[in-house]
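>>> no sequence on this one, just coordinates:
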């Protein structure tokens, strides 16, 4: 069984759901090694100094940012860690949006959120609520050494965490020369449009992802197997059993109370802020009054202090 990337919590409001973050993709690429054709010996890549050509050991390698051509600023590991979020191993949803508002181009990489033992109630509560409302939870999550923007969406019995691209990573389509005018400007007749619609309708069907395979990979694998058989070679597949650690918790949680408290907290927040501001203004006004009284009582000292400061 696959190992979790990390074990932590999924939280929204005051609800915390213990989960395991699992990969939702399986790489099926065929990996090739580069060989020296004279001896079929693998070619090794080395880290070498660009000036001397000498190999550089890992212990002497540091990370740096090139701010100008040929000019670098070296960063320590602490510098990089300090930029990371403190919310490691937490998927904290801070807002909910209509799921259909997220354009497909923003979706990057899928993960599965698996509930820990005895955490099913909160998991199902969030999953079913997202299904009924058509919402997606927008969160930030740290995976390994980088913070990502992510969407939490329901898919059948699962809660999926989809890594999203930031807007700054997207190319604005208006940067390209695109045909933006109406269909009449491109001499497309209404009959042609109707025929195209009829063709699409005749080719339409249900989305069945299992019907599609990487045919190039399948054919290439057959070529490799044929080569192996011609040499009398058999390959063994290492099927290692990987155990998934469990994150024990309790399922006896008063979800109604937590939900009410979360809602009440959000409703009372503006009033609380106003009270703080009012209190701060009152203190500031009182301080000004005290300062005026003190100034009236000791004018000589205040004048002397101003001369000294000047």
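Thanks, I have the structure now. Bear in mind the structure is a predicted one, so any value in this text is a computation, not a measurement.
>>> Only C-alpha atoms from now on, for both contacts and neighbour counts.
Noted.
>>> So residue 257 lies in a strand, does it not?
No: if the criterion is DSSP: H, G, I helix; E, B strand; the rest coil, then residue 257 is helix and not within a strand.
>>> measure it to residue 265 for me?
Distance of residue 257 to residue 265, computed by Cα to Cα, to the nearest Å: 12 Å.
>>> so the closest residue to residue 62 other than its chain neighbours, which of the three states?
Leaving aside its chain neighbours, residue 62 sits nearest to residue 74 (7.0 Å; criterion: Cα to Cα, 6 or more residues apart in numbering). Using three-state DSSP, the secondary structure recorded for residue 74 is strand.
>>> pretty sure residue 89 contacts residue 141?
Yes: shown here, residue 89 and residue 141 form a contact pair, counting by Cα atoms under 8 Å, at 7.4 Å.
>>> Among those two, which residue is more densely surrounded?
Neighbour totals were compared for residue 89 and residue 141, and residue 141 leads with 23 against 19 (other Cα atoms under 10 Å).
>>> Now do that one against residue 161, distance only.
Using Cα to Cα, residue 141 is found at 10 Å from residue 161.
>>> For residue 53, which residues are in contact?
Shown in contact with residue 53 (Cα atoms under 8 Å, 6 or more residues apart in numbering): no residues.
>>> now residue 100
Neighbour list for residue 100: residue 134 [criterion: Cα under 8 Å, 6+ apart].
>>> residue boundaries of the helices in the stretch 151-300 of the chain?
190-202, 215-230, 255-297, 299-309 (DSSP state H, counting those that start in this stretch).
>>> Dump those helices to JSON lines, plus mean neighbour count.
Converted to JSON lines, these look like this (neighbours: other Cα atoms under 10 Å):
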{"stretch": "helix 190-202", "mean neighbour count": "11"}
{"stretch": "helix 215-230", "mean neighbour count": "12"}
{"stretch": "helix 255-297", "mean neighbour count": "12"}
{"stretch": "helix 299-309", "mean neighbour count": "10"}
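>>> quick one: which of the ones you listed is nearest residue 3?
helix 215-230 (26.3 Å; Cα to Cα).
>>> Give the other helices and strands that that closest one contacts.
Judged by 3 or more Cα pairs under 8 Å, 6 or more residues apart in numbering; DSSP states H and E, helix 215-230 has no packing partners among the helices and strands.
>>> Return the distance of that helix from the chain's centre.
From the chain centre to the centre of helix 215-230 is a distance of 37 Å (Cα atoms, centre = their mean, to the nearest Å).
>>> Can you tell me what sits against it?
Contacts for helix 215-230 (Cα under 8 Å, 6+ apart): 29, 30, 234.
>>> Give me the subset of these lying in strands.
Counting by DSSP state E, these place none of their members in strands.
>>> next, the one to line up against it:
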């Protein structure tokens, strides 16, 4: 059983539903290793200092931003964490929009939201309401250290969290030379359009994803099998399923009262399970802030200068 990426809450209005964030995709790529053709031994990628040519151990490697050619500012792990949202392990819905108002170019990566113990009622309530209204929830979610924009939408019996691209990540199609105007401007006759419509009608079918396979991968696997002199299957040890904490939203919560309060106040509260964590993190940030302001300016130099032996 796959491990959850995190266990936290899905919140909308004053309702908090314990959930686990699970991956919604699996990798089926065939992975290759680079070998030395002279001896068929694996080739390693090493972390090498650009000036000395010496290998650099992981403990000596830091992250830096190159703000101009050859000049860097070094960032500590705490600096990156401080930029992340305080609402970790939570999907807090900020608004509901029409499902068809989001262009397909915004959709990026799927995850599955799995309800926690005794949290089925709140989960089903949101799922069925989204189905009836044709809406999707727009939320922010932190996965590992990065914050993403996302859409919460019903899919069958499940709630899917789909990562969305920000507008800044998309290329404006006007940057490319795209033919504009009516079909007549390109000497396309009504008869040609009719014939094209007939062709599309003759090729029309229902969308059945199971009918499609990665044929390149299948053919490549056959090539690999022909090359193999021996076969072996390695089965990884079973992973323990993470326990889901029982918290705020269970099947005995007075959902009607929470819904009425949400409508009356029109306020959205952060997930209860994450309320305690930000308090400690915020206090830690305030204590650490004075120490980082002065060093941050001094580190605006070349990264190699940090290496002291």
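Structure received. If you're wondering where the values come from, they're calculated on a predicted model, not measured in any experiment.
>>> Please state their TM-score.
Scored against TM-score structural alignment, normalised by the length of the second structure, the superposed chains reach a TM-score of 0.84; 264 aligned residues with a Cα RMSD of 1.0 Å.
>>> picking that back up, pull the contacting residues for the residue nearest to residue 62 of the first structure.
With Cα under 8 Å, 6+ apart, residue 74 of the first structure has these contacts: 62, 63, 64, 65.
>>> In the stretch 101-250 of the second structure, what residue spans correspond to strands?
Ranges of strands within the stretch 101-250 of the second structure are 107-115, 135-143, 146-155, 158-164, based on DSSP state E, counting those that start in this stretch.
>>> Reformat those strands as a markdown table; add distance to residue 211 of the second structure.
Formatted as a markdown table, the strands of the stretch 101-250 of the second structure follow (distance: least, Cα to Cα, whole Å):
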| stretch | distance to residue 211 of the second structure |
| --- | --- |
| strand 107-115 | 21 |
| strand 135-143 | 28 |
| strand 146-155 | 20 |
| strand 158-164 | 23 |
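>>> Let me know the helix or strand that the closest residue to residue 86 of the second structure other than its chain neighbours is in.
Using Cα to Cα, 6+ apart and skipping the chain neighbours, the partner closest in space to residue 86 of the second structure is residue 278 (5.5 Å). Per DSSP states H and E, residue 278 of the second structure falls inside helix 276-298.
>>> In the first structure, what stretch matches that helix?
On the first structure, no counterpart of helix 276-298 of the second structure exists by TM-score structural alignment.
>>> Now do the buried residues in that helix.
Within helix 276-298 of the second structure, no residue counts as buried by 16 or more other Cα atoms under 10 Å.
>>> got a list of contacts for it?
Looking at what lies outside helix 276-298 of the second structure - Cα under 8 Å, 6+ apart - the contacts are 73, 74, 75, 82, 86, 87.
>>> Go again with 7 Å.
Residues outside helix 276-298 of the second structure that contact it (Cα atoms under 7 Å, 6 or more residues apart in numbering): residue 86.
>>> roughly how far is it from the heart of the chain?
Using Cα atoms, centre = their mean, the offset of helix 276-298 of the second structure from its chain centre is 27 Å.
>>> same question, stretch 227-241 of the first structure
38 Å.
>>> same deal with stretch 258-278 of the first structure?
How far stretch 258-278 of the first structure lies from its chain's middle: 29 Å, per Cα atoms, centre = their mean.
>>> List the neighbours of that stretch that are in contact with it.
By Cα under 7 Å, 6+ apart, the residues outside stretch 258-278 of the first structure that reach it are 13, 14, 15.
>>> Need those residues in TSV (columns: distance to residue 300 of the first structure, secondary structure and neighbour count).
Shown next, in TSV, are those (distance: Cα to Cα, whole Å; DSSP: H, G, I helix; E, B strand; the rest coil; neighbours: other Cα atoms under 10 Å):
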residue	distance to residue 300 of the first structure	secondary structure	neighbour count
13	58	coil	17
14	58	coil	15
15	62	strand	19
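>>> mind putting those in CSV, distance to residue 46 of the first structure included?
CSV is the format used below for the contacts of stretch 258-278 of the first structure (distance: Cα to Cα, whole Å):
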residue, distance to residue 46 of the first structure
13, 50
14, 51
15, 50
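>>> tell me which of these is nearest to residue 135 of the first structure?
Ranked by distance to residue 135 of the first structure (Cα to Cα), the contacts of stretch 258-278 of the first structure are led by residue 13 at 15.5 Å.
>>> Please name the nearest non-neighbouring residue to that closest one.
residue 262 (5.1 Å).
>>> Would you mind finding the match for the one you found in the second structure?
Matched to the second structure by TM-score structural alignment, residue 262 of the first structure sits across from residue 262.
>>> ok, its match to residue 12 of the second structure distance?
9 Å.
>>> for residue 195 of the second structure, same thing?
50 Å.
>>> Could you do residue 280 of the second structure as well?
Using Cα to Cα, residue 280 of the second structure is found at 24 Å from residue 12 of the second structure.
>>> contacting residues for the closest residue to residue 249 of the first structure other than its chain neighbours?
Distances taken as Cα to Cα, 6+ apart place residue 118 nearest to residue 249 of the first structure, at 6.0 Å, with adjacent residues excluded. Residues near residue 118 of the first structure by Cα under 7 Å, 6+ apart: 249, 250, 251.
>>> Go ahead and confirm residue 73 of the first structure touches residue 79.
No: with contact defined as Cα atoms under 7 Å, residue 73 of the first structure does not reach residue 79; the gap is 11.7 Å.
>>> Give me the neighbour count for residue 31 of the second structure.
5.
>>> how about it, what's its match in the first structure?
So, by TM-score structural alignment, residue 31 of the second structure is matched to residue 31.
>>> Residue 4 of the first structure versus its match, what's the distance?
Residue 31 of the first structure is 24 Å from residue 4 of the first structure, where distance means Cα to Cα.
>>> Ok, residue 22 of the first structure next?
Taken as Cα to Cα, the span from residue 22 of the first structure to residue 4 of the first structure is 5 Å.
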